[in-house]
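Engineer: how would this look folded up:
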Amino acid sequence: MQIQQLAYFVAVARTRHFTQAAEDCGVSQPSLSKQIRVLENSLGTALFERERGDVRLTPAGEALLPHAQEILIEVDEGLRAVREVAGLQRGRVRVGATPSMWDGLMADALIAFREAYPGIELEVTEGGSRTLTRALGRGDLDLALVIVPLRSDDPDLVARPLLRERLVVASPASASTTASPASASSTASPVSGPGLGDGPLAVRDLENVPLVMFREGYDLRDTTMNACLDAGFEPTVAIEGGEMNAVLRFVEAGLGHAVVPSMVLASRPSLRATPIGEPELTRTIALAHRRTQALPLASRTFRDVLVDHLRGLAADALGVDVDLVD
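Structural biologist: Sure thing, here's the model as predicted:
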C-alpha cells in the first residue's frame, strides 16, 4: 500500500468518478484506475462497485475511507512541519555561553536572530566553560561559547575560535588613578591604597593589591592566579567565590579590584578598566559543538548569524578591546 494509492482512492471516493478523480490528481485515468486495482489486489477485496458509470464504495471501501483520509492528513501535516523547519519557520536552538558573554555580545546576537527568525525557539544556558562542555557532551546543548583550550577529554567536541579578548583590571571609577609601580609597598592596602593608573600596568604591579577572585573552577580565576604566580607572587585575595555579576558588584562596592574581560565593563560606568601590558593577558572564545552529531538547520543558522554579528562589530564601537579570530 502506497500513499499515492490512498490519495487516488480518496479522490475517487470524493468525486464518485474515475475520470474526474484523475483530473483532480493530475494523472491519466488509466494510470489512476491501475493504481486503484493494485491497491484492491493488495487488500484482497474490492473498494468500489462499478455499474453503468455509477461508482460506489463497497463495505470495505467505507471502512478504509476514514483511515485513508486520516493518513493523508497526517502525511500532509508532517510534510508541512518539515517545510517549516527547512524554511526556519519552526525549530529550536539550545545555546550556552559564559556569564561574561551573555553580559556582552550574546544579547545583541540573540536579538538579531530573533528578529530574523521569530518562529525559532531559543533555549539558553549560562555557565562556566567546563559546565558547558559537559552539557555538550551529554547532548543537552547544540552550541556553546566557551574558553579554549577546552578542558575536556571528550574527543567528540570541536571548537572554532571566534574572538580574542584582552583582560583588564576593573576598579571603581572613583579609585585612585596614581599608577602603582612594580616596586610598590609590599603592605596590603585597600582599594584607595596602591592606585591603578589609566595606562598599562604589569602583572607584577598587582602584588599586594586586594583582588576580588572568582569561584573555583572559573577560567578567569585560574588565569589570574597563574599570571600572578608566574610573576613571582601569590595574589592578595580580598574576597572570593563569586560569579561575574557578583564580582563586578564587589568591585563597585570598593571591596577590591578584579581581572575581567574588557567587554563586561562596556555597560558599567561605575567601573574603569586598566589595561595589562606585561604580559598581556587574553582569552580566546570559541564556538563548540559535537563533532559526530549533525547540527539542526536552526542551530547552523544561529551559528552563522552569530559569526556574522561578531564580524560586523568593530572593537571601538563596543568600547572594548577585542580581536576577531580568522
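
Engineer: CA atoms for contacts and neighbours, from now on please.
Structural biologist: OK.

Engineer: ranges for the strands of the stretch 201-326 of the chain?
Structural biologist: Taking DSSP state E, counting those that start in this stretch to define them, one finds strands in the stretch 201-326 of the chain at 201-202, 210-214, 236-242, 258-261, 271-278, 282-290, 322-324.

Engineer: try the stretch 1-150 of the chain
Structural biologist: So, for the stretch 1-150 of the chain - with DSSP E, counting those that start in this stretch - the strands run 48-51, 54-57, 92-97, 121-126, 143-148.

Engineer: tell me the most buried of those strands?
Structural biologist: Stretch with highest mean neighbour count among these: strand 143-148 (a mean of 25; mean count of other Cα atoms under 10 Å).

Engineer: angle of that one against strand 282-290?
Structural biologist: If you take axes from the mean of the first three to the mean of the last three Cα atoms, to 10 degrees, strand 143-148 sits at 140 degrees to strand 282-290.

Engineer: which helices and strands sit right next to strand 143-148?
Structural biologist: Packed against strand 143-148 by the contact rule (3 or more Cα pairs under 8 Å, 6 or more residues apart in numbering; DSSP states H and E) you find strand 92-97, helix 129-138, strand 282-290.

Engineer: Before we compare anything, build this one as well:
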Amino acid sequence: MAIDEEITLKKLEVFLAFMRLGSLARASEELGLSAVSVHRALHTLEEGLRCPLFKREGRNLVALPTAYAFAKHAQRALAECEEGVRKVRELAGFDAGRLKIGSLYSLTLRCIPQLLIALKLRKPELQVDLTLGSNETLLRNLSDGQLDAIVIGVQSAVDERELVSVPLFDDEVQLAAPLGSPYGGMDRIDLAAMRDEKFITLADGFVTADSFQHAFRQAGFVPETVMRVGDIFSLINLVSGGIGYSLLPGRVAEFSARIQLIPLETRYVSHQRITLLLPRNRERDPGLLALAAECRMYGQRSPLQ
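Structural biologist: Sure thing, here's the model as predicted:
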C-alpha cells in the first residue's frame, strides 16, 4: 500500500511530541511551532491515515486507542530514520554525538552556561565543544563547517536562505567608565561632549567594535583610541584602571564591580541582538534541534526589546 503524502516524518515527530506531553501548548513550545501548526499537523496526519487518532473533549484533544497503537510504529520509524542519519553522518565525518558550538566571551557569565546546562538535561548523551572568539571568526568557522552552531550578537538581518536564526535577547550598548568618573552621576551620556576623552575598544571583527564605530559615527567624530584589545576581559580591566572609556553591552556589567555602565542619549543608542545561528541545511539535526529549542525557551524568559 502506498503511503499517503500527508504522512511525513515531521508530522510523526509532532504526533509523538503531543502523545508524550499531552498538550498542544507544551508540544508547540518544545518543537518551536505554533499551537495552530501542531493542531494542523495532527489533523492532516489523520487525513493521511484515513483513520481518527483523537477525539475532542471541550478544547482538548484526547488520544484514541488507534493513536497509542500508531505511536509504537511511528516511534520505530523515527528511530530507524535517526539511526540512518547518524550512520550517514559518521560516514561523512560528522559526529552526531558531539556538538561544536561557538560563542562570544561576553556571553560566558550567564547565557552560555544556562544554555549548556539545559541542553545537557535535555540530551544527556550529547557532548559539547565550546569555542570562543569574535563574530568574524565564529561566522567564518560556521561557514567552513568547523562549528555546528554559534551564539553571537547581530546588528543586521542574516541570510535566511543559508542560516536559521533564533533570537535570544537584545542588549543595549552603553558607556563603560571606571568608578568615580566625572560622568558617574549622569542619567544619560552625550558622546559629543566626550571629544577630548581617551577610549579603548575591541579589535575589528567583534560585534562590540562595530557598535563602538556606529555610535561615534552618530556622534560625528572619530574618538581618540589609545588601545585596541583582543578580548573583553582585558578591555574591562583597562577601563577599570582608568586607561580610557569604552562602549560595552549591558551584559558585561556583572563581570567587574570596578566599572559602571551609563546609558547613552537616545540618538547614539544601538542594540546587539544575541542570536543562535545554524546552517539551514542542518536544521533537522537532533542536537541542533535541541539547542534551538533551548534558545527559544531562553528567549521567552528574556523578552526581546
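
Engineer: Residue 207 of structure 1 is nearest to which of the helices and strands packed on strand 143-148 of structure 1?
Structural biologist: Minimum separation from residue 207 of structure 1 across these (Cα to Cα) falls at strand 282-290, 19.4 Å.

Engineer: So for residue 170 of structure 1, which of the helices and strands packed on strand 143-148 of structure 1 sits nearest?
Structural biologist: Nearest of these to residue 170 of structure 1, taken as Cα to Cα: strand 282-290 at 14.6 Å.

Engineer: quick check: that closest one aligns to which part of structure 2?
Structural biologist: Matched against structure 2 by TM-score structural alignment, strand 282-290 of structure 1 falls on residues 271-279.

Engineer: sorry, back to before: any chance of JSON lines for the strands of the stretch 1-150 of structure 1, columns distance to residue 198 of structure 1?
Structural biologist: Converted to JSON lines, the strands of the stretch 1-150 of structure 1 look like this (distance: least, Cα to Cα, whole Å):
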{"stretch": "strand 48-51", "distance to residue 198 of structure 1": "90"}
{"stretch": "strand 54-57", "distance to residue 198 of structure 1": "89"}
{"stretch": "strand 92-97", "distance to residue 198 of structure 1": "30"}
{"stretch": "strand 121-126", "distance to residue 198 of structure 1": "32"}
{"stretch": "strand 143-148", "distance to residue 198 of structure 1": "27"}
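
Engineer: how about the helices in the stretch 1-150 of structure 2?
Structural biologist: When assigned using DSSP state H, counting those that start in this stretch, the helices of the stretch 1-150 of structure 2 occupy the ranges 9-21, 24-31, 35-49, 65-91, 111-122, 135-143.

Engineer: Kindly present those helices as a markdown table, with separate columns for distance to residue 290 of structure 2 and mean neighbour count.
Structural biologist: Output for the helices of the stretch 1-150 of structure 2, formatted as a markdown table (distance: least, Cα to Cα, whole Å; neighbours: other Cα atoms under 10 Å):
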| stretch | distance to residue 290 of structure 2 | mean neighbour count |
| --- | --- | --- |
| helix 9-21 | 13 | 18 |
| helix 24-31 | 9 | 19 |
| helix 35-49 | 18 | 17 |
| helix 65-91 | 14 | 14 |
| helix 111-122 | 7 | 16 |
| helix 135-143 | 18 | 18 |
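
Engineer: okay if I get those as TSV plus distance to residue 276 of structure 2?
Structural biologist: As requested, these are arranged in TSV below (distance: least, Cα to Cα, whole Å):
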stretch	distance to residue 276 of structure 2
helix 9-21	22
helix 24-31	16
helix 35-49	23
helix 65-91	22
helix 111-122	11
helix 135-143	11
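
Engineer: Compare the ones you listed and report which one is nearest to residue 250 of structure 2.
Structural biologist: That would be helix 111-122 among those, by Cα to Cα, at 12.8 Å.

Engineer: Out of the strands of the stretch 1-150 of structure 1, the one nearest residue 20 of structure 1 is which?
Structural biologist: The closest of the strands of the stretch 1-150 of structure 1 to residue 20 of structure 1 is strand 54-57. By Cα to Cα, the value is 11.8 Å.

Engineer: For the closest one, name the packing helices and strands.
Structural biologist: Judged by 3+ Cα pairs under 8 Å, 6+ apart, strand 54-57 of structure 1 is in contact with strand 48-51.
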